[in-house]
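A.B. asks: when you get a sec, could you give me coordinates for this:
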Amino acid sequence: MSKVTDIVTDLVTPILDELGLELVDIEYKKEGSNWFLRVFIDNETGSIDIDDCGLVSERLSQRLDEVDPIPTAYFLEVSSPGAERPLRKESDFRKAVGRHVHITTKEPIEGESTFEGELISFEDGKLTVKEQKKTQVIALEQIDTARMAIVF
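C.D. replies: You can find the predicted model right below:
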């Protein structure tokens, strides 16, 4: 399915650039008997609203109709990534410095593969996460998943 997400990335990027928005993620997957194409967008302030989503959805839908890259019926959803947005690009990690994050690693580091705490820094492809009792340095290539985390 990465071919679909690659094509949609190419179609939505100029739309987002024109509107001053950024692409966070694209997901194309089957749930039950239905296919869903989900496009997650954001802006510098993290304040995406329903009007932003509606405008991107309308423009992207027109482009998808023109190009018709997806042979099956699907539902298009455009939304904000939410409070627990994924962190994938280096720019995502830079923006998250000083915020609470949740990281899982591909292999355990010092016996642990889940880290949650404040992202203290991101430099030279390594992030430093301060948990309650310790501070851990994690290289980007060691990360399986990363996202913002809400502290209750």
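A.B. asks: going by C-alpha atoms from here, please, whenever you check contacts or count neighbours.
C.D. replies: OK.
A.B. asks: which secondary structure element contains residue 30?
C.D. replies: Residue 30 is located in strand 22-31, with elements delineated by DSSP states H and E.
A.B. asks: sorry, slip of the keys, the one I care about is residue 70.
C.D. replies: With DSSP H and E as the test, residue 70 turns up in no helix or strand.
A.B. asks: buried sites along the strand holding residue 30?
C.D. replies: Neighbour-count burial for strand 22-31, with 16 or more other C-alpha atoms under 10 Å as criterion, is recorded at 22-28.
A.B. asks: distance to residue 36 for those residues - can I get that in JSON lines?
C.D. replies: Below are the buried residues of strand 22-31 laid out as JSON lines (distance: C-alpha to C-alpha, whole Å):
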{"residue": "22", "distance to residue 36": "20"}
{"residue": "23", "distance to residue 36": "17"}
{"residue": "24", "distance to residue 36": "17"}
{"residue": "25", "distance to residue 36": "13"}
{"residue": "26", "distance to residue 36": "10"}
{"residue": "27", "distance to residue 36": "8"}
{"residue": "28", "distance to residue 36": "6"}
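A.B. asks: how about this one, so we can line them up?
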Amino acid sequence: MAQAKNQALLDLVQPVIDAQGLMLWDLNVKKVAGQKTVELLVDLPKHAKISMNEITEFTQAMNEALDEAEVDPVPGEYMLDIASPGWDRALTERWHYTWAKEEGDPITVALFAAKDGQKKWTGQIDQLDDSKVTLLIDGEKKDFSFDEIAKAVVSVQFD
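C.D. replies: Coordinates of the predicted model:
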């Protein structure tokens, strides 16, 4: 995730995150409609949900930190996009799966290749280790190695 993508940016972001009691869900530098964009997804720890006021305060603190940085961690012009990961947050790191398991949220995994005739599966995380996630789907356990998962997201369920 963030460490491999841009360590200089992470080194600038992390103290601001820590000072505000937030957690960094993801950090990306990408092109959006031809514009370089620095995307920071932040949330509160312990499964609390971040407010717009907290995002606004973090955005102001990040702008100050970027303006005061001796060396720009993202050379050239860019747009800063700070948001919450949302209810249907992407699970891109192993610790994201742990977070979803603790929260009790079902997840949907999309596979690179079909397994038992299906490419998408939704279920509760039953078990988790370094190589795979086990989902409880309709009362049955099904293993998915991280290598076969193309994308995983928290599955928003409305009653």
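A.B. asks: picking that back up, let me know the closest of the buried residues of strand 22-31 of structure 1 to residue 129 of structure 1.
C.D. replies: Taking C-alpha to C-alpha as the measure, residue 129 of structure 1 lies nearest residue 24 of the buried residues of strand 22-31 of structure 1, at 22.0 Å.
A.B. asks: quick one: that closest one from residue 96 of structure 1, how far?
C.D. replies: In this view, residue 24 of structure 1 and residue 96 of structure 1 are 14 Å apart by C-alpha to C-alpha, to the nearest Å.
A.B. asks: repeat for residue 152 of structure 1
C.D. replies: Relative to residue 96 of structure 1, residue 152 of structure 1 is positioned 18 Å away (C-alpha to C-alpha).
A.B. asks: of the two, who's got more company?
C.D. replies: residue 96 (19 against 3; other C-alpha atoms under 10 Å).
A.B. asks: what sits against the aligned partner of the more buried one in structure 2?
C.D. replies: For residue 96 of structure 1, the aligned position in structure 2 is occupied by residue 100, per TM-score structural alignment. Each residue near residue 100 of structure 2 by C-alpha atoms under 8 Å, 6 or more residues apart in numbering is listed here: 106-107, 125, 154.
A.B. asks: state the helix or strand in which residue 100 of structure 2 lies.
C.D. replies: Residue 100 of structure 2 belongs to helix 94-103, assigned by DSSP H and E.
A.B. asks: roughly how far out does that helix sit from the chain middle?
C.D. replies: 11 Å (C-alpha atoms, centre = their mean, to the nearest Å).
A.B. asks: and it, which residues are buried?
C.D. replies: Neighbour counts over helix 94-103 of structure 2 (16+ other C-alpha under 10 Å) mark 96-98, 100-101 as buried.
A.B. asks: would you turn these into a markdown table with distance to residue 87 of structure 2?
C.D. replies: Compiled in a markdown table, the buried residues of helix 94-103 of structure 2 are given as follows (distance: C-alpha to C-alpha, whole Å):
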| residue | distance to residue 87 of structure 2 |
| --- | --- |
| 96 | 13 |
| 97 | 14 |
| 98 | 16 |
| 100 | 11 |
| 101 | 14 |
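A.B. asks: ok, so of the residues you listed, who is nearest residue 72 of structure 2?
C.D. replies: Of all the buried residues of helix 94-103 of structure 2, residue 72 of structure 2 sits closest to residue 96, with 29.0 Å by C-alpha to C-alpha.
A.B. asks: any idea how far residue 23 of structure 2 is from that closest one?
C.D. replies: Applying C-alpha to C-alpha to residue 96 of structure 2 and residue 23 of structure 2 gives a distance of 12 Å.
A.B. asks: quick one, helices of structure 2?
C.D. replies: Here structure 2 has its helices, by DSSP state H, at 2-5, 7-19, 52-68, 94-103.
A.B. asks: now for the ones you listed, which one comes closest to residue 38 of structure 2?
C.D. replies: If we rank those by C-alpha to C-alpha, the stretch that ends up nearest is helix 7-19, at 9.5 Å.
A.B. asks: so how far is that closest one from its chain's centroid?
C.D. replies: 16 Å.
A.B. asks: again, but for stretch 35-55 of structure 2
C.D. replies: On the basis of C-alpha atoms, centre = their mean, stretch 35-55 of structure 2 sits 10 Å off its chain's mean C-alpha point.
A.B. asks: just stretch 62-71 of structure 2 next, same as before
C.D. replies: Offset of stretch 62-71 of structure 2 from its chain centre (C-alpha atoms, centre = their mean): 23 Å.
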